[in-house]
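**Student:** curious how this folds, go ahead:
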Amino acid sequence: MILNLLKRNIAGWMVVTMATGFFSCNKMLDIKPTDQVDGSEIFTSLGTVNKAVLGVYADWEAAYTWRIGSVMADECSIGLKNNGVNGSAQQLYRWSYASGDPEISAPWVNAYQVINRVNRVLEGIDKVPVPDAAAEQEKQHLKGELLAIRAFEHFELYRNYGSSGKYQVSALAVPYVTTSAISNKPGRPSYVTFMAALQQDITAALALIDDNKEVSRMHLNAVNALQARVALYAGNWATAATYAGKVIDKVPLATRDEFPGIWTDRNNAEVIFKLTRTNASPMRPGDIWKNATTGIAYFAPAQKLLSAYNRDLDIRYDSYFDYDPALEKDGQLPDVIKKYAGSTGAENLNDIKVFRTAEMYLIRAEALLQSNKRGEAAADLNILRQHRLLDYEPQNFRDVPQLLQAILTERFKELPFEGHRYYDLKRLLLPIERDQPAATLHPQALFYYLPIPQAEIIANPNIRPNNPGW
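**Tutor:** Predicted structure coming up:
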């Protein structure tokens, strides 16, 4: 049956309501044996459909992919007390994981769970009665949101479980699921087939979605950002530059004064789209780095990352990191990842920033460089640096390799712990190189690629072969 892990984790789909600006659970609807959902409750009005869409957002756990993106790469060092039963993601960090480990299966399960809920709403949304043209437009916008979420989640699955890091038309992707039936046993499409389905959803979403500015919903700027990111991975340089530019024109970079407030949720400067997290959320993003109950720091920032910054001039350093002598006294690493540290009474709890304008500048810079527009690419990189570094003077770059390395280094410094580093190295077939302790994982190595979760391989023979070596 399709995605055995999904079946075991879905007993229905969640409907949530908004209360004082936050998500809270309302009720669960059972899946009927025929795989059909009774729409008598959900599809009676746009209001109830909107609550179902909010349920999709509430169930969306981007932190699972973030954990892989950082822990697999060279952004962090494992905590000195991150071991045994008191540890977290230890084998993932040590590149010795198994295909049945929860860190490997969690992104798969959650993504297909969200996709299933999206598909259930999409299958019934057209029957929702609307009284006028304005209501019809609202309905179409909701459909566009759902299509965009479906595209995003499939792209995350592709980044995690695709059989090749670099885009190759014949490489094996993951099933692109557009039906809520969970009895299917799909095979793995090629990258080119997968990307065609993904692009179809993005194109449809762009045609339906409106230009509202609610950062906690997939609006037009967010879908444009998704299109830019997808195009970067596929090597569609012109598309990547164009759509990143659409976002840049609409959402300015944060000033140096605004930037620290992004990470404490005091403002939404340059935030294109974020997932709102509350005390009811099952996973807080800061839980990846520290156990708030025991005080164990699972991971600290890597010295390689810390040394990449000018600590005195770069606003990012104090926004992303802290130093806690109490941890050192407790026999732990004193450097702290504070990007999602939360606040008193809500430790580790912050909203998840899915798309920011800084990423769009870096996407456009890389795409322009790959399109032989070195001057324009350098200009984008210099603009970003001027917003982050005090008294920064624009630099000239002598050749394409030097500028490409500068762009990749800036991605390393701008986007740590936001679910990018491992995937950046992977899409460029670059080794993962850590410094303390020294360790290198080459693209030819078994653990460079994640496997399809073992439970899925057992349940669905059509999803074979697993990724190389697994």
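**Student:** okay, CA-based contacts and neighbour counts for the rest of this
**Tutor:** Will do.
**Student:** quick check, residue 336 in a strand?
**Tutor:** Yes: assignment of residue 336 by DSSP: H, G, I helix; E, B strand; the rest coil places it within a strand.
**Student:** ok, now how distant is it from residue 295?
**Tutor:** According to Cα to Cα, to the nearest Å, residue 336 stands 12 Å off from residue 295.
**Student:** please identify which of the two sits among more neighbours.
**Tutor:** residue 336 (20 against 12; other Cα atoms under 10 Å).
**Student:** what's near enough to touch the nearest residue to that one once chain neighbours are set aside?
**Tutor:** Leaving aside its sequence neighbours, residue 336 sits nearest to residue 322 (Cα to Cα, 6 or more residues apart in numbering; 4.9 Å). Residue 322 makes contact with 335-338, according to Cα atoms under 8 Å, 6 or more residues apart in numbering.
**Student:** kindly report the same for residue 121.
**Tutor:** 49, 52-53.
**Student:** now secondary structure and distance to residue 205 too, for these, in JSON lines please.
**Tutor:** Formatted as JSON lines, the contacts of residue 121 follow (DSSP: H, G, I helix; E, B strand; the rest coil; distance: Cα to Cα, whole Å):
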{"residue": "49", "secondary structure": "helix", "distance to residue 205": "17"}
{"residue": "52", "secondary structure": "helix", "distance to residue 205": "18"}
{"residue": "53", "secondary structure": "helix", "distance to residue 205": "15"}
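**Student:** tell me the one of those residues nearest residue 206?
**Tutor:** residue 53 (17.5 Å; Cα to Cα).
**Student:** buried sites along the helix ranked longest in the chain?
**Tutor:** Ranked by residue count under DSSP state H, the longest helix found in the chain is helix 133-161. Buried residues in helix 133-161, counted by 16 or more other Cα atoms under 10 Å: 136, 138-161.
**Student:** can you give me the helices for the stretch 351-470 of the chain?
**Tutor:** Here the stretch 351-470 of the chain has its helices, by DSSP state H, counting those that start in this stretch, at 357-370, 374-388, 400-414, 421-427, 454-459.
**Student:** can you say which of the ones you listed is packed in most?
**Tutor:** helix 357-370 (a mean of 25; mean count of other Cα atoms under 10 Å).
**Student:** structure for this one too, so we can compare:
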Amino acid sequence: MKKIFNINKLVLSFSLTAVFLFGSCESALEVEPRQSIDANGALSSPDAVDAAINSVYARLRSVRNYGRDLFALADALADVGQTTSNSGRLIGENNNQPNAHFQAGFWQNSYFAINEANLIIDGLAGVQGASQAQRDRWEGEAKFLRALYYFDLVKVYSYIPTAVYQPGVIDQGGIPLVTQGAITSDAAFNRQPARASIDAVYDQIYSDLEDAKRLLTSRGVQYASSAAASALLSRVALYKGDWTKAVAESTLALNSNVGSVLSGNAYVSGWRSPVNPESMFEVRFALAEESIGVNESLQSSYTALLNLTNKNSQGGWGDFIPNATVRGFFGLTQLQIGTPATDNNNWDVTRNSDIRAQLYTTGNTVRGAGRQIECTKFLSKSGFAYADNVPVIRKSEMHLNRAEANYRLGNITEALAELNTFKGLRGLSAVTLSGNAILEEILLERFKEFAFEGQRFFDLKRNGRAIVKTTPNVNVQFDDFRILPPIPQREVDGNPNLNQNRGY
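**Tutor:** Coordinates of the predicted model:
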């Protein structure tokens, strides 16, 4: 098994990156993984495996993944906000223009990470001096990460099981599903997988997360854990329409000691903490040199502020701001609170009783669009600019997942009770509803809770709903080809078995 021990010479070389990912692209290596294996190293020691695992985690920080696109670009595609034209970014996505969607770098970076995870899993038997506990942790973390990357890919490039447009006629299937690492250039060149079925991809995600649940404990929310695997599985099950599973996994996650469900001012303070106490799994930016920078970070995308201490300090671009719908949710209008009016610190917003309104304020006049109402969920909370830790899964989501799944199972009393419990956490009064109005209220709470966290586009997609906006004026029906992005053309050109999504 010598080839397993020396995989890193291939994995970390740019040439194999280009080969495995069906075509090279500079964006695939936007984030150089910290603590990744040296090109001359080998997967033969515990330290080497830890470094390899860290590399898979590190790729989540890419701008094309959780560094920006899975949150900001996804919400720009949806009906959450509008662009300011300060830098020109996200305008095409917000207008839902053809080809303005998830980019090739997302596909490539994700498949590179999957290949790394596959090679780690393949090579564990050859690691010398490792305990069984270490082997379990490595396998569990690699499978959790592989499941997360596959879930992100399939929810973007394919229809979601609960809403497939004309299955078997228009549906192009899932995504290529590869569970063995490519350790030679010949193997990578000759591997030309077709798109697996959507169900097959979800089955693989289920399998990986079940293994992760069994193998893992917890060593901090920046790492995979058994509870985080249950939390992610609850979301996957919701997308799959596996309502019973969604209830069960949400319950396991809520009963775990990983993360906390916050309310009131503690909820707001959680967004100001380096590590959000609600996080069950988050992407960690630990060092200033990991900062994405002023152009494409989440902070820069959402606000022109550098911090809340002095609103006059020039920060990011503030490219994507809440639209009238989101402003209406929280009663947000600009409010002068002092003089002179030219001082940005003398401006704030009106707010209603919803505690989430505290996560919005006015920006500054530094950029061309002038002072706007902005979201401040990501605002230098790690102690340095443009590198906020990103909560991938928050514990509060489990309440909404379980409420929706119970409604769809016909457990109406339980669904309404959980919805009202959640509304109480956010300072809202209980509602008395029946029938479909309960589901609509649950989905509305998801909209409000996860605004600027990238979930709205996929909630619309999994429910087969149109994307309707007034600013900009957009109406994208569910049967419109723009719901799916194009698979990178280089991948299609280099693989005769890979079908392109329709319309491209």
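**Student:** and the residue nearest to residue 336 of the first structure, what pairs with it in the second structure?
**Tutor:** Using TM-score structural alignment as the criterion, residue 322 of the first structure maps onto residue 361 of the second structure.
**Student:** where does that match sit: helix, strand or coil?
**Tutor:** Applying three-state DSSP: residue 361 of the second structure is strand.
**Student:** so which of the helices of the stretch 351-470 of the first structure is nearest residue 231 of the first structure?
**Tutor:** helix 357-370 (9.1 Å).
**Student:** which residues in the second structure does that closest one align to?
**Tutor:** Using TM-score structural alignment, helix 357-370 of the first structure pairs with 395-408 in the second structure.
**Student:** pull the contacting residues for the residue lying closest to residue 107 of the second structure once chain neighbours are set aside.
**Tutor:** Using Cα to Cα, 6+ apart and skipping residues adjacent in sequence, the residue nearest residue 107 of the second structure is residue 153, 7.0 Å away. Taking Cα under 8 Å, 6+ apart as the criterion, residue 153 of the second structure is in contact with 107, 110, 175.
**Student:** now neighbour count and secondary structure too, for these, in TSV please.
**Tutor:** Shown next, in TSV, are these (neighbours: other Cα atoms under 10 Å; DSSP: H, G, I helix; E, B strand; the rest coil):
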residue	neighbour count	secondary structure
107	22	helix
110	25	helix
175	24	coil
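**Student:** make JSON lines from these and add distance to residue 387 of the second structure to it.
**Tutor:** Formatted as JSON lines, the contacts of residue 153 of the second structure follow (distance: Cα to Cα, whole Å):
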{"residue": "107", "distance to residue 387 of the second structure": "22"}
{"residue": "110", "distance to residue 387 of the second structure": "20"}
{"residue": "175", "distance to residue 387 of the second structure": "30"}
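**Student:** residue 218 of the second structure: which of these is nearest?
**Tutor:** residue 110 (24.1 Å).
**Student:** picking up where we left off before, nearest to residue 84 of the second structure, of the contacts of residue 153 of the second structure?
**Tutor:** residue 107 (27.6 Å).
**Student:** now that closest one: how far from residue 175 of the second structure?
**Tutor:** On the measure of Cα to Cα, residue 107 of the second structure and residue 175 of the second structure end up 10 Å apart.
**Student:** can you give me the strands for the stretch 51-200 of the first structure?
**Tutor:** Using DSSP state E, counting those that start in this stretch, the strands of the stretch 51-200 of the first structure run over residues 76-78.
**Student:** and the equivalent of residue 249 of the second structure over in the first structure, how many residues sit next to it?
**Tutor:** Structural alignment (TM-score structural alignment) places residue 249 of the second structure against residue 243 in the first structure. Neighbour count of residue 243 of the first structure, defined by other Cα under 10 Å: 23.
**Student:** list the contacts of residue 243 of the first structure.
**Tutor:** 224-225, 227-228.
**Student:** now it: which helix or strand?
**Tutor:** Here residue 243 of the first structure, judged by DSSP states H and E, is contained in helix 237-250.
**Student:** go through that helix and flag the buried ones.
**Tutor:** 237-248.
**Student:** can you redo those residues as TSV with distance to residue 326 of the first structure?
**Tutor:** Formatted as TSV, the buried residues of helix 237-250 of the first structure follow (distance: Cα to Cα, whole Å):
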residue	distance to residue 326 of the first structure
237	48
238	50
239	49
240	45
241	46
242	48
243	46
244	43
245	45
246	46
247	42
248	41
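**Student:** now, among the residues you listed, which is nearest to residue 277 of the first structure?
**Tutor:** Distances from residue 277 of the first structure to these, taken by Cα to Cα, are shortest for residue 247, at 24.0 Å.
**Student:** doesn't residue 361 make contact with that closest one?
**Tutor:** No: the pair residue 247 of the first structure / residue 361 is not scored as a contact, 9.3 Å apart, by Cα atoms under 8 Å.
**Student:** how far off centre is the helix holding residue 243 of the first structure?
**Tutor:** Relative to the centre of its chain, helix 237-250 of the first structure is centred 19 Å away, using Cα atoms, centre = their mean, to the nearest Å.
**Student:** pull up the aligned stretch in the second structure for whichever helix or strand comes after it.
**Tutor:** Counting by DSSP H and E, the element after helix 237-250 of the first structure in chain order, helix or strand, is helix 259-262. On the second structure, the counterpart of helix 259-262 of the first structure by TM-score structural alignment is residues 267-270.
**Student:** how close does that stretch sit to the first structure?
**Tutor:** On superposition with the first structure, the mean distance recorded for stretch 267-270 of the second structure (mean Cα distance after the TM-score superposition for the first structure) is 1.8 Å.
**Student:** so what's the closest residue to residue 392 of the second structure other than its chain neighbours up against?
**Tutor:** Using Cα to Cα, 6+ apart and skipping the chain neighbours, the partner closest in space to residue 392 of the second structure is residue 282 (5.0 Å). Residues near residue 282 of the second structure by Cα under 8 Å, 6+ apart: 221-223, 389-393.
**Student:** tell me the one among those residues nearest to residue 488 of the second structure.
**Tutor:** When the contacts of residue 282 of the second structure are compared against residue 488 of the second structure (criterion: Cα to Cα), the nearest one is residue 392, at 25.0 Å.
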